[in-house]
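Colleague: sequence plus the predicted model coming up.
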Amino acid sequence: MTDPADRPHYKRVMLKVSGEALMGDQGYGLHPPTVARIAEEVKSVHEMGVEVCMVIGGGNIFRGLQGSAQGMERTTADYMGMLATVMNALAMQAALETVGVFTRVVSAIPMDQICEPYIRRRAVRHLEKKRVCIFTAGTGNPYFTTDTAAALRASEMACDAIFMGKNGVDGVYDKDPRQNADAKRYDKISYDEALSRNLKVMDTSALALARDNNLPIIVFGLDQPGGFRSILAGEGPHTIVER
């Protein structure tokens, strides 16, 4: 019999991971042990019977906004950032399949030799077959972040919630807890308050999209071992953003 503490509160979830989360203690690129640890986190949730979608940023390799700020044309910079997310997705796929989790990388930009094109019905079928779907290349359009891609795909896949895995923080605070010892963590906050106070839950377009689709956002510390599984079981520090 399953322990009640291990019964997930959600059936299908979107896990958003920043590209920086894959760097480990490096300043750039992929840190294989960190990628492997996150894969184990996903596997532990997958074994609970939860259907898992993922979106991974590309900031550990290239960030479009930074490229644009340095004089590169914004559209080109954003497409380069999308390609960085594909590299991260392939690394995560390899790590997940190493630990026995069947995975599909699904790209908003067709590149048939290395991943599948995004077709909503096919992606839903993968989830129903208990495969982890990693959605990559953002929305396929410049000027949109991977936060927006996560909110969009979570809505299209009818996810129950978006899980924002953070490094160094375990929820939403009124100010940066890494620089302010008196920072206050919210257990629950509304979309509108997060937007009006600019609390950096995710970018404003993504947050508004989640609000409009009544999609809860759970912000937690992905760098805490077992954190993803414990949050799904209703335990551990986190912040819920909802109406």
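Modeller: Nice, thanks for sending it over. Only a predicted model underlies this, so the values are computations on that prediction, with no experimental measurement involved. Numbers count the residues shown, from 1 in each chain.

Colleague: CA only for contacts and neighbour counts going forward, please
Modeller: Fine.

Colleague: where is the longest helix in the protein?
Modeller: Using DSSP state H, we find that the single longest helix of the chain is helix 74-98.

Colleague: okay, buried residues for that one please.
Modeller: Within helix 74-98, the residues that qualify as buried are 74, 77-96, counting by 16 or more other CA atoms under 10 Å.

Colleague: packing partners of it?
Modeller: helix 32-46, strand 51-56, helix 64-69, strand 103-107, strand 132-136 (3 or more CA pairs under 8 Å, 6 or more residues apart in numbering; DSSP states H and E).

Colleague: for the ones you listed, give me TSV that also has mean neighbour count.
Modeller: Shown next, in TSV, are the helices and strands packed on helix 74-98 (neighbours: other CA atoms under 10 Å):
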stretch	mean neighbour count
helix 32-46	19
strand 51-56	26
helix 64-69	17
strand 103-107	23
strand 132-136	28
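
Colleague: Glu20 is nearest to which of these?
Modeller: Distance to Glu20, taken as CA to CA, is lowest for strand 51-56 among the helices and strands packed on helix 74-98, at 9.5 Å.

Colleague: related to what we said a few turns ago, closest one to Ala194 among the helices and strands packed on helix 74-98?
Modeller: Distance to Ala194, taken as CA to CA, is lowest for strand 51-56 among the helices and strands packed on helix 74-98, at 21.6 Å.

Colleague: between strand 132-136 and that closest one, find me the angle.
Modeller: Here strand 51-56 runs at an angle of 30 degrees relative to strand 132-136 (axes from the mean of the first three to the mean of the last three CA atoms, to 10 degrees).

Colleague: ok, and what's touching strand 51-56?
Modeller: By CA atoms under 8 Å, 6 or more residues apart in numbering, the list of residues contacting strand 51-56 from outside reads 11-19, 42, 45-46, 85, 88-89, 127-128, 130-136, 138, 146, 149-150, 154.

Colleague: make it 7 Å
Modeller: Residues from elsewhere that reach strand 51-56, judged by CA atoms under 7 Å, 6 or more residues apart in numbering: 11-19, 46, 85, 88-89, 127, 130, 132-136, 150.

Colleague: hold the first one in mind and look at this next one:
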Amino acid sequence: MYNRVVLKLSGEALAAGRGFGVDGDRVHEIAGEIAEVRDLGVDIAIVVGGGNFFRGVAEQAKEMDRVSADHMGMLATVINALAIQDALEKCGVHARVMSAIEMHQVCEPYIRRRAIRHLEKGRVVIFAAGTGNPYFSTDTAASLRAMEIKADVLLKATKVEGIYDADPVIKTDAVKFEQITYMDILRLGLKVMDTTAVSLCKDNNLPMIIFNMNRPGNIRRVISGEKVGSLVTA
């Protein structure tokens, strides 16, 4: 159903419930699912968070200067991106890490045309270091990169089934939205993605699908057009 997608992964997804660090088995499971999608002929780019190591707005950073803390968070995303790249290449998938902060010995700098060329050659591109700017989350980076590479959809992998009117972990009677508009997310103050990311998708009419990453095969199901998770459109 989709020819080119951006998949947003949280850093916590790589920690497999441990809260900190990278769980090797979990990363290889995710890489296997991404490889399966790549074999369908879909161009796939990944934006990964860094919350399993450091988050600029977390409790651990409250005494720090916000700019310094955000830069530390960006570097954490590079660690995660390299872990995903390694796991993908072990699955036989060519992958490239492109960082918004230049570090030539470790990965390529982000250059839009080069990223598109990698995708056209069948490589998976992993965007690291967010947008390269403090005060912007990796959700916003995912929205921005999706627009830049002309992706058909932004997929956000979470630990719940989709978008709810309340936190389903806390409220068992929370109601799930099968489909919702950007404006409703902003109006209801739903904590799906930060408001900058949602506004960016709204202004450029980029559809988003929020789905549960912890169910095996869900990435393929979403890309194949099955009704999985919550669809966000205009």
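Modeller: That came through, no problem. Because the structure is a prediction, the values reported are computed rather than measured.

Colleague: average gap between the longest helix of the first structure and the second structure?
Modeller: Helix 74-98 of the first structure, aligned to the second structure and superposed, deviates on average by 0.3 Å (mean CA distance after the TM-score superposition for the first structure).

Colleague: in the second structure, what residues pair with that helix?
Modeller: Matched against the second structure by TM-score structural alignment, helix 74-98 of the first structure falls on residues 66-90.

Colleague: could you do stretch 185-202 of the first structure as well?
Modeller: The aligned range for stretch 185-202 of the first structure is 176-193, by TM-score structural alignment.

Colleague: what residues of the matching stretch count as buried?
Modeller: Buried residues in stretch 176-193 of the second structure, counting neighbours by 16+ other CA under 10 Å, are found at Lys176, Phe177, Glu178, Ile180, Thr181, Tyr182, Ile185, Leu186, Leu190, Val192, Met193.

Colleague: of these, closest to Ser230 of the second structure?
Modeller: Among these, and counting by CA to CA, the member closest to Ser230 of the second structure is Glu178, at 4.7 Å.

Colleague: what residues does that closest one make contact with?
Modeller: Residues counted as contacts of Glu178 of the second structure (CA under 7 Å, 6+ apart) are Gly229, Ser230, Leu231.

Colleague: and the second one, what pairs with it in the first structure?
Modeller: Using TM-score structural alignment as the criterion, Ser230 of the second structure maps onto Thr239 of the first structure.

Colleague: for His118 of the second structure, same thing?
Modeller: Using TM-score structural alignment, the equivalent of His118 of the second structure in the first structure is His126.

Colleague: please, which helix or strand holds its match?
Modeller: When elements are assigned from DSSP states H and E, His126 of the first structure belongs to helix 120-128.

Colleague: now that helix: how far from the chain's centre is it?
Modeller: What separates the centre of helix 120-128 of the first structure from the centre of its chain is 18 Å, taken as CA atoms, centre = their mean, to the nearest Å.

Colleague: what comes up buried for that helix?
Modeller: Ala123, Val124, His126, Leu127.

Colleague: which among the residues you listed gets closest to Ala158 of the first structure?
Modeller: Distances from Ala158 of the first structure to the buried residues of helix 120-128 of the first structure, taken by CA to CA, are shortest for Val124, at 9.0 Å.

Colleague: what's the burial count for the nearest residue to the closest one once chain neighbours are set aside?
Modeller: Excluding the flanking residues, the one nearest Val124 of the first structure by CA to CA, 6 or more residues apart in numbering is Met157, at 6.3 Å. Met157 of the first structure has 18 neighbouring residues, counting by other CA atoms under 10 Å.

Colleague: so Met157 of the first structure makes contact with Arg125?
Modeller: No. With contact defined as CA atoms under 7 Å, Met157 of the first structure and Arg125 do not form a contacting pair (10.0 Å).

Colleague: how close does Leu40 of the second structure sit to Asn212 of the second structure?
Modeller: Computed with CA to CA, to the nearest Å, the distance linking Leu40 of the second structure and Asn212 of the second structure is 21 Å.

Colleague: the two - which one has more neighbours?
Modeller: Shown here are Leu40 of the second structure and Asn212; by other CA under 10 Å, Asn212 has more neighbours (18 against 12).

Colleague: trace that one over to the first structure, please.
Modeller: The equivalent of Asn212 of the second structure in the first structure is Gly221 (alignment by TM-score structural alignment).

Colleague: identify the residues contacting the match of Ser230 of the second structure.
Modeller: Listed by CA under 7 Å, 6+ apart, the contact set of Thr239 of the first structure reads Gly171, Val172, Tyr186, Asp187, Lys188, Ile218, Val219, Phe220.
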